[in-house]
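Trainee: Starting from these lines, generate the structure:
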Amino acid sequence: MIDKLEFFIALAKAQHFGRAAEDLGITQPTLSAAIKQLEDQLGVMLVKRGSRFQGLTPEGEQVLVWARRIAGDARAMREEMRAARHGLSGRIRIAAIPTALAMVPRLTTPFREKHPGVSFSVLSRTSIEVLSLLGNFDIDAGITYLDNEPLGNVVSVPLYSERYHLITAAGNPYSDRQKVTWAEVANLPLCLLTPDMQNRRIIDHHVGEAGGVARPTLESNSMIVLFSHIRTGKWSSIMPLNLAETFGFSEPIRAIPIVEPDASHLVGLVATRREPHTPLVAALLSEVMTLAGDFAAAR
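Mentor: This is a model prediction of the structure:
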């Protein structure tokens, strides 16, 4: 039955019999037959019938929750047995918010030194997408904000706090200041992340608290795009200092603390709350706790 449940999960994700079959590496008739057999075994209709995929029935939505849980448990069992035979191996899938991507090597590099049989897949996603992927078992862990918006039923490990700075070139407004207020930066033409990013919602919130409105002249979901515009010397942005430092701005670019308030938000790793975790996730959580201690000691 587990194979059929995994077929059903793939169909629910693809929302199309042909694409799901292609993803699974099987024929469409094989997939259709497996779904029909699963329906017969459970005694309920799972998929709305028609000439094409029309969605899941209410019973199908319920079964999907169970299917993800059962498939996740089966995967955990297989990983644990593989680890018992051959040591820790496999692929860890991580999704991180854009502002946290620069710190991911501080986690993946020492982890792989300890476990050379492990490889990684790292995606850049919004905080909402991180939690959705985690809930659907499409990733093993996420790196996101912990204290700003609801996380749901996850286990979390704090890593570091973001503190916000005006990143601007010498000669631009406020570039000669030792600090600047949120009310002042609200008056600047800025390049910022897009509104679907939690970092942007945090910035909008603090600017709004100061009585202003952020008016970016450029928006992007890519930190590379923002950094490349800042390097021209003609654009300013609001970024966490730890992120800006990783790109090694030259002397003409300044990072000026933003105060009133001196805001900070906690970033950390999240994983699905379950016992036991897969051996890979359990080892990752252990590594993150070590890394969190290193961050705390460095402050």
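Trainee: switch to C-alpha atoms for all contacts and neighbour counts from now on
Mentor: Will do.
Trainee: count of neighbours near residue 163?
Mentor: A count of nearby residues for residue 163, using other CA atoms under 10 Å, gives 19.
Trainee: ok, it touching residue 266?
Mentor: No: judged on CA atoms under 8 Å, residue 163 makes no contact with residue 266 at a distance of 9.3 Å.
Trainee: next SSE after whichever helix or strand residue 183 is part of?
Mentor: Element membership for residue 183 (DSSP states H and E) is helix 182-185. Downstream of helix 182-185, the first helix or strand assigned by DSSP H and E is strand 190-193.
Trainee: To check against the first, give me the structure of this:
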Amino acid sequence: MINKLEMFIAVAKEGHFGRAAESLGITQPTLSTGIKQLEEQLGVQLIFRGSRYGGLTPEGQRALVWARRLVSDSRTFREEMRVSRHGLSGHLRLAVIPTALTWAAKLSARFAARHPKVRFTILSRTSAEILKMLENLEVDAGLSYLDNEPLGRVTTAPLYTERYTLVCHADNPLALETEVTWADLAGERLCLLTPDMQNRRIINQCFMEADVTPDALVESNSTVVLAAHVEEGGWVTVLPAEMARFLASGKRFAIVPIAGGHVEHKVGLVAPYREPHTPVLEALLAEAADLAA
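Mentor: Purely as a prediction, here's the structure:
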């Protein structure tokens, strides 16, 4: 039944039978047959469908909660058995906000040194996407903000506090300052992360409190794109200190602390709230606590 529940979860996530089948690496007829067999086993209709997907029935909505729980428990069970025989191994999937990617590398490198049989897939995503991916069992954990917007029922392990800095070219007059305020950035050629990023919402709030309307002439979901514009000259951006130092390495950049505003936010590991976690995820949470310490 577990494989049919996974099919059901995939259809609910994609909202489309064809895309769900593709995501699972199976044919659409195989998927449709699996869903029909699941409905027959449960004795209820789970999905409204005519010529196309029509959403979940009320019974389907309730079944989705149980399906996620059962599939997660099944994965935990398989992981427990594998660990008992082969030691800690497997595949960890992480979704990470763009400004925390350097910390994701620190965490995975330390973890891999202790547990060389564990593989990682690390994806850059928005904080909202991370929570959705955790809910849909698409990733095992995420690195995201812990104290700015609601997270729901999750397990967290704080890693660091994000502090914002101005990043500009060394030729920019602001590069000579030891500290700037948000008001000092009024009129500058800003390049910032896109509005769907929580980082951008935090920065916008800081500008608003300084009575400044940020006019970002360039927006991107990549911090590399922001750094590339700064390198071209004339552009400035706002980044967390850790990410700023990483991107500025070897370049004629100036990193200037920003005073004022709510410029400190906690970032850490976020995992689904459940007991027990898989042994691999439990070890990752412990590693995050050690790294933070």
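Trainee: Show me what residue 139 of the second structure aligns to in the first structure.
Mentor: Taking TM-score structural alignment, residue 139 of the second structure has residue 139 as its aligned residue in the first structure.
Trainee: who's in contact with its match?
Mentor: 92, 93, 94, 95, 133 (CA atoms under 8 Å, 6 or more residues apart in numbering).
Trainee: how about the helices in the first structure?
Mentor: For the first structure, the helices defined by DSSP state H occupy 2-14, 17-24, 28-42, 58-86, 105-114, 127-135, 182-185, 198-209, 223-230, 241-246, 279-298.
Trainee: Throw those helices into JSON lines and include mean neighbour count and distance to residue 121 of the first structure, thanks.
Mentor: As requested, these are arranged in JSON lines below (neighbours: other CA atoms under 10 Å; distance: least, CA to CA, whole Å):
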{"stretch": "helix 2-14", "mean neighbour count": "19", "distance to residue 121 of the first structure": "19"}
{"stretch": "helix 17-24", "mean neighbour count": "17", "distance to residue 121 of the first structure": "18"}
{"stretch": "helix 28-42", "mean neighbour count": "16", "distance to residue 121 of the first structure": "27"}
{"stretch": "helix 58-86", "mean neighbour count": "16", "distance to residue 121 of the first structure": "17"}
{"stretch": "helix 105-114", "mean neighbour count": "13", "distance to residue 121 of the first structure": "10"}
{"stretch": "helix 127-135", "mean neighbour count": "20", "distance to residue 121 of the first structure": "13"}
{"stretch": "helix 182-185", "mean neighbour count": "22", "distance to residue 121 of the first structure": "37"}
{"stretch": "helix 198-209", "mean neighbour count": "19", "distance to residue 121 of the first structure": "22"}
{"stretch": "helix 223-230", "mean neighbour count": "16", "distance to residue 121 of the first structure": "19"}
{"stretch": "helix 241-246", "mean neighbour count": "16", "distance to residue 121 of the first structure": "21"}
{"stretch": "helix 279-298", "mean neighbour count": "16", "distance to residue 121 of the first structure": "13"}
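Trainee: Quick one, which of the ones you listed gets closest to residue 50 of the first structure.
Mentor: Distance to residue 50 of the first structure, taken as CA to CA, is lowest for helix 17-24 among the helices of the first structure, at 11.6 Å.
Trainee: Superpose on the second structure and give me the mean offset of the closest one.
Mentor: Mean deviation of helix 17-24 of the first structure relative to the second structure after superposition (mean CA distance after the TM-score superposition for the first structure): 3.0 Å.
Trainee: Mind naming the longest strand for the second structure?
Mentor: strand 154-169 (DSSP state E).
Trainee: in that one, what's buried?
Mentor: 155-169 (16 or more other CA atoms under 10 Å).
Trainee: Tell me which residues are up against that strand.
Mentor: Under CA under 8 Å, 6+ apart, the answer for strand 154-169 of the second structure is 146, 174-175, 180, 230-231, 233-241, 244, 252-258, 263-274, 285, 288-289, 291-292.
Trainee: Could you give me the PyMOL syntax to select whichever of those are buried?
Mentor: In PyMOL, this line selects whichever of the contacts of strand 154-169 of the second structure come out buried by 16+ other CA under 10 Å:
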select buried, resi 146+174+175+180+230+231+233+235+236+237+238+239+240+241+244+253+254+255+256+257+258+263+265+267+268+269+270+271+272+285+288+289+291
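Trainee: Sort out for me which of the contacts of strand 154-169 of the second structure are in strands.
Mentor: Using DSSP E, the members of the contacts of strand 154-169 of the second structure that fall within strands are 180, 236-240, 253-258, 264-272.
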